[in-house]
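A.B. asks: generate coordinates for the sequence data below:
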Amino acid sequence: MALYPSSSRPSLRHGVRLMSVLLSVPPLVLSSCDSGSGGGDSDGSGGTGDVASLSAEVVAEYPSDPTSFTQGLEVMPEGDLLVSTGKEGQSRIYRTPRTDASHDAATVSADLDPQYFGEGSTRHGDDIWQLTWKHGVAVKRDAATLEQTDEASYTGEGWGLCSNGERLVMSDGSDKLTFRDPSTFAVTGEVSVALDGDAVDQLNELDCSDGDIWANVWYDDRILRINPATGEVNGVLDTSDLDLPAREKDGADVLNGIAKVPGTTDHFLITGKLWDTVYEVTVK
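C.D. replies: The predicted structure follows:
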């Protein structure tokens, strides 16, 4: 199946799905997979077999920059938001207050070299890594100033990125997640992602939290919770019924961006490409 890059996707309209996604992400059915870290066993609250059907509720809305083609979203340990964006000649990375990511709210911002199309980013310790789409270059930055300190090369495309505290986890638009050394960006392992035994590809923006990996899937309203040890999906969050007006506005692109709010057990931020709002939701 041809993979369409996260950086050149047509706008998502409510209710529209690509046939490729319907084929690659099977319906939620009974599964005998090992739920692994973070669980996923049915507890009577919407779980089905070992794959939990997760629900969410919007509890707050914050302004966001509608010109940001959001590729990476993460809440920093200090509480502010780290956002990386795409598009040729417009890609940048910036820090902004968590409750205000509007156009003029950024406290620190750095433009990516115009030749690169920016993708996902993550913080690990005092460093930030930022991916590029097709150029195979990962830019290493100082977490405080966002100034570039180094770079590394990789094979294939760059889509999403997160840190689990020990290793980086990277998506490339396939069903594969690659683990990388946070100092050198060298590959240290990989795992293929599956739901009920069927591969799930086009994995996009990532969040590492509480021992699990959360992944947006391109052109899908669902967000997957993944066991990093096995690659098995142990939870599916369907956002299609959530009241998210930002995704319906003219010019808005796909849902992309999930970030755990530190210090909470169930609060996440979600947004999309060219959305004017970041939504805080509780997930259960």
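
A.B. asks: going by C-alpha atoms from here, please, whenever you check contacts or count neighbours.
C.D. replies: Noted.

A.B. asks: residue boundaries of the helices in this structure?
C.D. replies: For the chain, the helices defined by DSSP state H cover 19-24.

A.B. asks: report the central residue of it.
C.D. replies: For the chain, the residue sitting closest to the mean C-alpha position, by CA atoms, centre = their mean, is E205 at 2.1 Å.

A.B. asks: buried stuff in stretch 185-204?
C.D. replies: 185, 187, 190-196, 199-204 (16 or more other CA atoms under 10 Å).

A.B. asks: tell me the one of these nearest G136?
C.D. replies: Ranked by distance to G136 (CA to CA), those are led by F185 at 11.6 Å.

A.B. asks: surely that closest one touches L161?
C.D. replies: No: counting by CA atoms under 8 Å, F185 does not reach L161; the two are 11.5 Å apart.

A.B. asks: which neighbours do the two have in common?
C.D. replies: Common contacts of F185 and L161 (CA atoms under 8 Å, 6 or more residues apart in numbering): L168.

A.B. asks: who's in contact with T188?
C.D. replies: With CA under 8 Å, 6+ apart, T188 has these contacts: 178-181.

A.B. asks: please generate a structure for the following sequence too, so the two can be compared:
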Amino acid sequence: MLRKFNFLSLFILCFLIISCGSKNAKKSSPFSVEISGNQQEFKLHDQINAGVKSRENIPIDSLALYLGNDRLQYKGNSNQLNINLDNVKLGSFPLKFVIFSEEGTDTLVKNIKILNDKAPVIYTYEIVNTYPHDITSYTQGLEFHDDFLYESTGLRGQSKLRKENLETGEILKEIKLDDQYFAEGLTILNGKIYQLTWQSGEGIIYDLESFEKTGIFSYNHSKEGWGLCNDGEVIYKSDGTDKIWVLDPQSLEEKGYIEPTHHKSSATRLNELEWVEGEIYANTWQKDGVAIINPENGAIDGLIDFSGLREKVTQHEQLDVLNGIAYNPETKKLYVTGKNWDKIFEVKIVKK
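C.D. replies: As a prediction, this is how the structure comes out:
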């Protein structure tokens, strides 16, 4: 019994010594980074003034700077770095200083936020035409293709994929999803329909002509599916957070993201997406506003106020929020609707 106790005591003692030794052996970086004024928030086109110091007078061979995964150019030397924020993405990112010296490579990080340098332009709308819409349709995604309207409707046990005639509201083709799914946004690219589901962690791929299910794809970074659109090459996906993900069109993997940001903060709860003449239109869930987003850097350059539009449809108990943006690139016309709205509106966007 005594031998067992001594052996156990010795084992615990060795473990504690090794643990303590490993903590003490962990060497902190001999370098430090200082940003002028300890500033953490900047605007597009601002300049960051920073310096890298060595507590042990170790010469710095070279530096590399990264904003997230994007490499930045800078002027000056390690004592005075001038970093111009001209061609950068907006939002919250780690600013990484990679320091090369005779001691090896050190990476130091400062977390910063970059806002747009101007307030978004505010727009309103004029109703041009009104078209019928199924009042039972819980609209989640809306998109034009070859003059036909494609719609994804939500709610578990009621989710559908539809092809419709805009003028008459006639449903030309429809399939119902399995009851486990709560359908969300959709987009069409290269003869395929991509439809998101909300919390199932996967999207569904269909053949455009037959509506036959040809595959599924997983969300590899985001947890939820909200909205989809595409620019003819890549697919953009919202997930309710402050990110719009950029998806590889072949693997559907989320390769990167933009963070929609205006002059005061980043935006969240962006839902239905639509690609409109080089910009992303995104409605904010439970709001009457649609953000106009620069897909290159995430800048929210405009906001469309659709207040009052919901009052122009039939009022009933299941009536819900604005959700559904469709742009016809052939006619250059924009359409909006909402969940359980009995109308689709063709609108003209005008500056307030």
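
A.B. asks: once they're superposed, tell me the TM-score.
C.D. replies: Scored against TM-score structural alignment, normalised by the length of the first structure, the superposed chains reach a TM-score of 0.79; 238 aligned residues with a CA RMSD of 2.2 Å.

A.B. asks: on that earlier part again, now for the buried residues of stretch 185-204 of the first structure: which two are most distant?
C.D. replies: Using CA to CA, these span at most 30.9 Å, a distance reached by F185 and D196.

A.B. asks: T241 of the second structure maps to what in the first structure?
C.D. replies: For T241 of the second structure, the aligned position in the first structure is S174, judged by TM-score structural alignment.

A.B. asks: picking that back up, which residue is the nearest non-sequential neighbour of the equivalent of the residue nearest to the centre of the first structure over in the second structure?
C.D. replies: Under the alignment (TM-score structural alignment), E205 of the first structure pairs with E272 in the second structure. The shortest distance from E272 of the second structure to any non-neighbouring residue, by CA to CA, 6 or more residues apart in numbering, is to G227 (4.4 Å).

A.B. asks: return the distance of whichever residue in the first structure pairs up with the one you found relative to V59 of the first structure.
C.D. replies: Under the alignment (TM-score structural alignment), G227 of the second structure maps onto G160 of the first structure. Noted for G160 of the first structure: a distance of 26 Å to V59 of the first structure, by CA to CA, to the nearest Å.

A.B. asks: how about V187 of the first structure?
C.D. replies: Relative to V59 of the first structure, and taking CA to CA, V187 of the first structure is found at 38 Å.

A.B. asks: go on, L112 of the first structure?
C.D. replies: Distance from L112 of the first structure to V59 of the first structure, by CA to CA: 33 Å.

A.B. asks: and what of V236 of the first structure?
C.D. replies: 20 Å.

A.B. asks: circling back: just to check, the match of E205 of the first structure is in contact with G324?
C.D. replies: Yes: using CA under 8 Å, E272 of the second structure is in contact with G324, at 6.2 Å.

A.B. asks: name the member of the contacts of T188 of the first structure with the most neighbours.
C.D. replies: Highest neighbour count within the contacts of T188 of the first structure: F179, with 24 neighbours (other CA atoms under 10 Å).

A.B. asks: is it in contact with S192, as I believe?
C.D. replies: No: using CA under 8 Å as the test, F179 of the first structure is too far from S192 to be in contact (11.3 Å).

A.B. asks: T239 of the first structure matches what in the second structure?
C.D. replies: T239 of the first structure maps onto F306 in the second structure, by TM-score structural alignment.

A.B. asks: which residues touch its match?
C.D. replies: F306 of the second structure neighbours (CA under 8 Å, 6+ apart): 124-125, 288-290.

A.B. asks: just those residues: which are in strands?
C.D. replies: Counting by DSSP state E, the contacts of F306 of the second structure place 124-125, 289-290 in strands.

A.B. asks: closest one to L81 of the second structure out of those, please.
C.D. replies: Of all these, L81 of the second structure sits closest to V290, with 38.8 Å by CA to CA.

A.B. asks: now that closest one: how far from T153 of the second structure?
C.D. replies: Using CA to CA, V290 of the second structure is found at 20 Å from T153 of the second structure.

A.B. asks: the match of G227 of the second structure touches M170, doesn't it?
C.D. replies: Yes: taking CA under 8 Å as the definition, G160 of the first structure is a contact partner of M170 at 5.6 Å.

A.B. asks: who touches both of those two?
C.D. replies: L206.

A.B. asks: more neighbours: the two, which one.
C.D. replies: A count of neighbours by other CA under 10 Å puts G160 above the other of G160 of the first structure and M170, at 32 against 28.

A.B. asks: so what's that one up against?
C.D. replies: 71-72, 119-121, 131, 170-172, 203-206.

A.B. asks: now swap in N283 of the second structure and tell me
C.D. replies: 270-273, 289-291, 322-323.

A.B. asks: what do you get if the cut-off is 6 Å, keeping everything else the same?
C.D. replies: By CA atoms under 6 Å, 6 or more residues apart in numbering, the contact set of N283 of the second structure is 270-272, 289-290.

A.B. asks: and it, what pairs with it in the first structure?
C.D. replies: By TM-score structural alignment, N283 of the second structure lines up with N216.

A.B. asks: got it, and T337 of the second structure?
C.D. replies: Checking TM-score structural alignment: T337 of the second structure goes with T271.

A.B. asks: and the buried residues of stretch 185-204 of the first structure, which is closest to D80 of the first structure?
C.D. replies: Checking these one by one against D80 of the first structure (CA to CA), the nearest turns out to be N204, at 22.2 Å.
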